[in-house]
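Enquirer: predicted model and sequence follow; I will ask about them next.
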Amino acid sequence: MLSAFTPRPLKRLFTANQCWTSFLDAGGLRDIEVEAVTKMLACGTRILGVKEYICDKPECPHVRYVTNSCGSRACPSCGKKATDLWIATQLNRLPDCDWVHLVFTLPDTQWPVFESNRWLLNDVCRLAVENLLYAARKRGQEPGIFCAIHTYGRRLNWHPHVHVSVTCGGLNKHGQWKKLSFLKDAMRSRWMWNMRQRLLKAWSEGLAMPESLSHITTESQRRSLVLKAGGKYWHVYMSKKTAGGRNTARYLGRYLKKPPIAASRLAHYNGGGA
C-alpha cells in the first residue's frame, strides 16, 4: 500500500482555495509557466508513475512503492537536488582561482519593454559578457565567465537583471595566467551605452509596445525613454573577490539552478497572500 500523501508547502499554496485554478481561469499565463506548475503539482504523486521494489527472496513479503519525481526546476524538491548535483559537477570544472561576481541592472522604466519582447533578453546577457571581454581583451587576456539572466526579483516581481561571475585573471596569447581586475565605473558606462544603442536599434526592428508605455508613440518619445529616463538606475554591482572554485560553484548554483521559490520562504498564508 502507498503511504498517505502529504502535500509539500508550495503545493499547498497553489492548491489552497483553488488558487492555481483561479490563475488559469484568469488567463495570461505562458505555456511554459503552465507546464512548470503542472509538473510541480504532479511531483511525487501517482500521476507521474510509481516504481515497485520487491525483495529478491521469494519468502520476503516486503514491497516498497516510490512515486516518480517531476524533474522541473520550478519544483523546490527537484530543483534543490538539481542544484546540488550541478554544484558537485562544477567543482571539477571551475578554475581554482579568485572570482568576482557582478550584477548588471536596467532602470525600471524599461522593464516592461523586455517583458513584452522577451527575445531581447538574449542581448542583455550578451552585452553584459561583451562588456567584460572588452576590458580583458584590451589587456590581451581571455577570462572565464559564467552568465545567467534573472527575470524576477526577491519579491518575485518582474525585474530583469544579469548575474555574471568572472575569473580575476585570464590567459594571454602565450597561454600564461595573468591577474585581471575590472573598473566598475568604466563597465557601467559601457553597459549603459551598449544597452541604449541596442534598444534604439530594436525599435526599428518592430518592438511590441507594452500597455503601460502605450502613450509613447513618436520617435522623440522613444529616444527620451531610452536615453534619458532612469539614467541613475543603470547599475553594475560588484562583489568582493571569492577565493577558489568551491565557493564560486556554490554561489553560482544558487543563481543558476535554484528553484524560484524555496519552501523555507513560505512562512504564512492568510487566504489572500503569502
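Expert: Yes, it's here. These figures come from a predicted structure and were not determined experimentally.

Enquirer: can we go C-alpha only for contacts and neighbour counts from here?
Expert: OK.

Enquirer: what's the helix or strand hosting A128 in contact with?
Expert: Per DSSP states H and E: A128 is located in helix 121-137. Residues from elsewhere that reach helix 121-137 (CA atoms under 8 Å, 6 or more residues apart in numbering): 104, 114, 142-143, 145, 147-149, 162, 164, 170, 180, 182, 187, 190-191, 194-195.

Enquirer: sort out for me which of these are in helices.
Expert: Counting by DSSP state H, these place F114, M187, R190, W191, N194, M195 in helices.

Enquirer: what separates the residue nearest to C55 when sequence neighbours are not counted from V103, distance-wise?
Expert: Leaving aside its chain neighbours, C55 sits nearest to H62 (6.5 Å; criterion: CA to CA, 6 or more residues apart in numbering). For H62, the distance to V103 (CA to CA, to the nearest Å) stands at 53 Å.

Enquirer: out of those two, which sits in the more crowded spot?
Expert: V103 (18 against 9; other CA atoms under 10 Å).

Enquirer: which residues touch L225?
Expert: Taking CA under 8 Å, 6+ apart, we find L225 in contact with T109, Q110.

Enquirer: now render the ones in helices among the contacts of helix 121-137 as CSV, adding distance to L29 and neighbour count.
Expert: Below are the ones in helices among the contacts of helix 121-137 laid out as CSV (distance: CA to CA, whole Å; neighbours: other CA atoms under 10 Å):
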residue, distance to L29, neighbour count
F114, 16, 21
M187, 36, 19
R190, 35, 17
W191, 31, 24
N194, 31, 16
M195, 28, 19
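
Enquirer: ok, which stretches of the stretch 101-250 of the chain are strands?
Expert: Under the criterion DSSP state E, counting those that start in this stretch, the stretch 101-250 of the chain contains strands at 145-152, 158-167, 169-171, 177-179, 236-238.

Enquirer: now, of those strands, which is deepest in the fold?
Expert: With neighbours taken as mean count of other CA atoms under 10 Å, the strands of the stretch 101-250 of the chain reach their highest mean count in strand 158-167, at a mean of 22.

Enquirer: now the angle from it to helix 121-137?
Expert: Counting by axes from the mean of the first three to the mean of the last three CA atoms, to 10 degrees, strand 158-167 lies at 30 degrees to helix 121-137.

Enquirer: so what secondary structure elements neighbour strand 158-167?
Expert: strand 99-105, helix 111-116, helix 121-137, strand 145-152 (3 or more CA pairs under 8 Å, 6 or more residues apart in numbering; DSSP states H and E).

Enquirer: got another one to weigh against that:
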Amino acid sequence: MSRPPLEVADIFRQYGPAFLSAQGDSLSAAQRRVMQAIELCRTAALGGHVEECDSCRHLRIFYNSCRNRHCPKCQSLAKAQWLEERQAELLPVQYFHVVFTIPACLAPVALENKRIVYNILFRAASQTLLRIAADPRHLGASVGFLAVLHTWGQNLLHHPHLHCVVPGDGLSPDGLRWISCRKDFFLSVRVLSRLFRRLFLDHLQQAFANGKLEFHQTLQHLSDPAAFTALVRSVRQTEWVVYAKPPFGGPAQVLDYLGHYTHRVAISNDRLLSIDNNKVTFRWRDYRHGNNQATMSLAADEFIRRFLLHV
C-alpha cells in the first residue's frame, strides 16, 4: 500500500513540539501517548521486520507499526479481522441502522467525564432498543445489535453519538418463535427518542447523585445541584435526535457498511489536503447543509487540539 502524501503523523512531527510546549500541562497521559505513537509509527524508532516471498525468496524490510487504535495507519488490518469475525454472526434478515445522539449542551459534560457518560450512552441506547423491541405493541421480540461509539463530527469537533446495527427480527419471549418486523420498518423513531432521553438523563442524574461526575473551568457551576438540575430539566424539554436509516439490502451490505464505521479514527490521512504556514487544510462533509463536501483550514494547534478531543 502506497503512503498517502500527507499524514497526521507529519502534523505531529512538525507542530507537536510547539503544541506540547504551550498546552502540554492540559493533556492527559493517554493523549501524550497517542501523539508519540502516531509520530513514531512505521519509523526506525519502532524497529522493523523482514518479509520473504515464498516463491522467489525476495526480501523486503518494513518498519513496525504502533498499533495504537487512534492511529490512521493502523486500523485496516484490525478492521478486516473484526469484520471477518462478525461474518458468522450475521442472519439472513433485514438490518437497520439506528443512531443515538445527545444534545450539544451535554457534549461538554461528556468531554469532562468520558468514561462515565459514554458508558451511560451505551447503556441507555441498549435499554431503549431492547425494551421497545420487546414491547408487543412494537415488535414483541428479543433482539441483538452491534453498537459503535463515535465522538467526532466531520469537522473534528466533539459530537458523541452511537451507531447501532440492529436485525429487524428476533425471538419471541418463550424462545420458540421467530418474529419479523414489517417490511422496511423497524421501530418508531419518536418512541425510541423519548425513551432514550428519559433513560439517559435518569442515569446521568444518578451518576451526579453518586458523586461520579466532575466539572472544571467553564463547567464548575454545574457542581451546584441546583444548576445541574436546571440543565437536566431544560434538556428534558427538547427533542433528542434519534434516527433510523433505511434497511440494508442484505447481510453482505451490512458488513460493507460496518466497514465504514468500525475502527475509524477522527480523521483519515486521505482527507488531508495541505500542511503549510502553520495551517492544516482537509476535506469534510457538511451534513447540515445538503451533505456537501467542503474544505476547512485550521491552525495547526487547533487541528491537534480537536484530534486529541477524541482520545
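Expert: Arrived safely, thanks for sending. As the structure is a prediction and not an experimental result, all values here were calculated from the model.

Enquirer: which of the ones in helices among the contacts of helix 121-137 of structure 1 sits closest to T218 of structure 1?
Expert: F114 (19.1 Å; CA to CA).

Enquirer: map D98 of structure 1 across to structure 2 for me.
Expert: With TM-score structural alignment defining the correspondence, D98 of structure 1 maps onto Q94 in structure 2.

Enquirer: separation between S126 of structure 2 and V93 of structure 2?
Expert: Counting by CA to CA - S126 of structure 2 and V93 of structure 2 are separated by 20 Å.

Enquirer: ditto for A147 of structure 2
Expert: 18 Å.

Enquirer: E239 of structure 2 now?
Expert: Relative to V93 of structure 2, E239 of structure 2 is positioned 31 Å away (criterion: CA to CA).

Enquirer: repeat for F208 of structure 2
Expert: Distance from F208 of structure 2 to V93 of structure 2, by CA to CA: 41 Å.

Enquirer: state the three-state secondary structure for the counterpart of Y257 of structure 2 in structure 1.
Expert: Mapped onto structure 1 by TM-score structural alignment, Y257 of structure 2 lines up with Y251. Three-state call for Y251 of structure 1 (DSSP: H, G, I helix; E, B strand; the rest coil): helix.

Enquirer: number of nearby residues for Y251 of structure 1?
Expert: Neighbour count of Y251 of structure 1, defined by other CA under 10 Å: 15.

Enquirer: equivalent range in structure 2 for the helix holding A128 of structure 1?
Expert: With TM-score structural alignment as the criterion, helix 121-137 of structure 1 aligns to 118-134.

Enquirer: quick one: L40 of structure 2 and L46 touch, right?
Expert: Yes - assessed by CA atoms under 8 Å, L40 of structure 2 is found in contact with L46 at 6.7 Å.

Enquirer: what touches both of those two?
Expert: C66.

Enquirer: neighbour count: the two, which is higher?
Expert: Using other CA under 10 Å as the criterion, L40 of structure 2 and L46 rank with L40 on top: 19 against 13.

Enquirer: any idea what sits nearest whatever residue of structure 1 lines up with the more buried one, other than its immediate chain neighbours?
Expert: Aligning on TM-score structural alignment places L40 of structure 2 opposite A42 in structure 1. Of all residues not flanking A42 of structure 1 in the chain, L48 sits nearest, at 6.6 Å (CA to CA, 6+ apart).

Enquirer: residues in contact with the one you found?
Expert: A42, T67, N68, S69, C70.

Enquirer: map the fourth one onto structure 2.
Expert: For S69 of structure 1, the equivalent position in structure 2 is taken to be S65, counting by TM-score structural alignment.

Enquirer: do you know how far that match is from G48 of structure 2?
Expert: 9 Å.

Enquirer: neighbour count winner among these two?
Expert: S65 (18 against 13).

Enquirer: and the more buried one, what is it in contact with?
Expert: C41, R42, L46, C74.

Enquirer: for T295 of structure 2, same thing?
Expert: With contact taken as CA under 8 Å, 6+ apart, T295 of structure 2 is in contact with T281, F282, R283, W284.

Enquirer: residue in structure 1 paired with it?
Expert: Using TM-score structural alignment, T295 of structure 2 pairs with nothing in structure 1.

Enquirer: distance of T295 of structure 2 relative to L273 of structure 2?
Expert: 9 Å.

Enquirer: re the thing from before, would you confirm that the match of L40 of structure 2 contacts N68?
Expert: No - in this structure, A42 of structure 1 is not within contact of N68 by CA under 8 Å, at 9.2 Å.

Enquirer: mean per-residue distance, the helix holding A128 of structure 1 versus structure 2.
Expert: Helix 121-137 of structure 1, aligned to structure 2 and superposed, deviates on average by 0.8 Å (mean CA distance after the TM-score superposition for structure 1).

Enquirer: for K232 of structure 1, give its distance to L183 of structure 1.
Expert: Taking CA to CA, one finds K232 of structure 1 at 18 Å from L183 of structure 1.

Enquirer: count the residues that sit near the residue mapped onto A230 of structure 2 from structure 1.
Expert: Alignment note: A230 of structure 2 maps to S224 in structure 1; criterion TM-score structural alignment. The number of residues packed around S224 of structure 1, counting by other CA under 10 Å, is 12.
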